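K.L.:
Quick one, what's the 3D model for this:
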Amino acid sequence: MAHEYRLTVAWHDDRGTVDYRSYTRDHVVSAVGKPSLDGSSDRAFRGDPARWNPEELLVAALSQCHLLSFLHAAADAGVVVTAYTDHPAGRMTKDDDGGWSFASVVLHPEVTVAGAAADLGPLHHRAHEDCFIARSVAFPVTVEPVVQER
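P.N.:
Modelled structure (predicted):
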């Protein structure tokens, strides 16, 4: 069994790639039935800081995947989660060959549960193990949760 995800990434610049500084990094990510997403490269790489860059989207994907896996684990365990906010942080470093890669991503989920706070550590562990995106990356993804009672 497999799941496929299809989308379109479109870029256009009449001036073209004359040199590294000459072309726009702006592009549009789209998929059928969804609003388009304006993308660019990070400002450090001559991109538009008002648009989403791939690095931010990777960190967001890890956070979203953990959220959805965590909610599933909580529901299975009978823990009623009423709110979840994450403030993830990704760190890229320069490699020995001069390229860049992610060194780590840390998730900081703030979870609110109904009633007395439960030990959510095992649920975060299960969510991390079940997250398709975290299982697919070659760098550590850690979770530093905060629990709140409602």
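
K.L.:
When you work out contacts or count neighbours from here on, use the C-alpha atoms and nothing else.
P.N.:
OK.

K.L.:
How about residues contacting the helix or strand Leu62 falls within?
P.N.:
For Leu62, the element it lies in under DSSP states H and E is helix 54-77. Residues outside helix 54-77 that contact it (Cα atoms under 8 Å, 6 or more residues apart in numbering) are 39-42, 80-81, 84, 86, 88-90, 105, 107, 123-124, 126-128, 130-134.

K.L.:
just stretch 126-145 next, same as before
P.N.:
Contact partners of stretch 126-145, identified using Cα under 8 Å, 6+ apart, comprise 61-62, 65-70, 72-73, 102-111, 124.

K.L.:
Before we compare anything, build this one as well:
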Amino acid sequence: MTRLHTYPTVVTWTGDKGSGTSGYRDYARDHELSAGGPPVIPGSSDPAFRGDPSRWNPEQLLVGALSQCHMLSYLHLCAVNGVVVTAYVDRAVGTMAETAGGGHFTEVVLRPEVTVTAPEMAEKAAALHADAHRACFIASSVNFPVRHEPEIRVAATS
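P.N.:
Just a heads-up that it's a prediction; the model follows:
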């Protein structure tokens, strides 16, 4: 049986400068993303599209969601497979092609740097990234490639 999950959010535009959308340059792209519990996320559009660079844009949030989902799937798989991870950082990059009238992502590359506690865990730690990719709900929902280029390190022993 399929279990369904819902994720309600609210996006509220806060960019009215007094004349609404009377002209392309007459309004700010500022908005707030909320979900009834977590802190509000201040959003805007990409600065290339007249957005505020101090606020999150939808493209960054998509790349971040892919990175988070992969990490959470990966850490779970490591825990159940006896791979002890002590550090994880991902410097992910998404690429979007702007086309006439719109655009689309062409790929996202995840670059997780993972630290494990023992040398014998390194090979399994690297292999589990493919399983994490298949388990990631977000990666399974997008229509562009999500690649991963992990780097596995072994923690220094004292």
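
K.L.:
And the TM-score between them?
P.N.:
After superposition, the two chains reach a TM-score (TM-score structural alignment, normalised by the length of the first structure) of 0.95; 149 aligned residues with a Cα RMSD of 1.1 Å.

K.L.:
and the contacts of helix 54-77 of the first structure, which are buried?
P.N.:
39-42, 80-81, 84, 86, 88, 90, 105, 107, 123-124, 126-128, 130-131, 133-134 (16 or more other Cα atoms under 10 Å).

K.L.:
still on that earlier bit, can you tell me which of the contacts of stretch 126-145 of the first structure are buried?
P.N.:
62, 65-67, 69-70, 72-73, 102, 104-111, 124.

K.L.:
Nearest residue to the middle of the second structure?
P.N.:
Gly64 (1.8 Å; Cα atoms, centre = their mean).

K.L.:
Please pull up the equivalent of that residue in the first structure.
P.N.:
With TM-score structural alignment defining the correspondence, Gly64 of the second structure maps onto Ala60 in the first structure.

K.L.:
Please flag which of the buried ones among the contacts of helix 54-77 of the first structure sit within helices.
P.N.:
Residues of those located in helices (DSSP state H): Leu123, His124, Arg126, Ala127, His128, Asp130.

K.L.:
What lines up with the last one in the second structure?
P.N.:
In this case it means Asp130 of the first structure. Using TM-score structural alignment, Asp130 of the first structure lines up with Ala135 in the second structure.

K.L.:
do Val106 of the first structure as well
P.N.:
Checking TM-score structural alignment: Val106 of the first structure goes with Val109.

K.L.:
likewise His72 of the first structure?
P.N.:
So, by TM-score structural alignment, His72 of the first structure is matched to His76.

K.L.:
what's the answer for Thr17 of the first structure, then?
P.N.:
Under TM-score structural alignment, Thr17 of the first structure pairs with Thr21 in the second structure.

K.L.:
neighbours around that match, how many?
P.N.:
For Thr21 of the second structure, the neighbour count with other Cα atoms under 10 Å is 13.

K.L.:
Please identify which helix or strand holds it.
P.N.:
Secondary structure assignment for Thr21 of the second structure, by DSSP H and E: no helix or strand.

K.L.:
any idea how far it lies from Arg111 of the second structure?
P.N.:
Distance, Thr21 of the second structure to Arg111 of the second structure, by Cα to Cα, to the nearest Å: 40 Å.

K.L.:
Same question for Pro58 of the second structure.
P.N.:
To Arg111 of the second structure, Pro58 of the second structure is 20 Å away according to Cα to Cα.

K.L.:
now do Asp26 of the second structure
P.N.:
Going from Asp26 of the second structure to Arg111 of the second structure by Cα to Cα gives 39 Å.

K.L.:
And His133 of the second structure, by the same measure?
P.N.:
Distance, His133 of the second structure to Arg111 of the second structure, by Cα to Cα: 13 Å.
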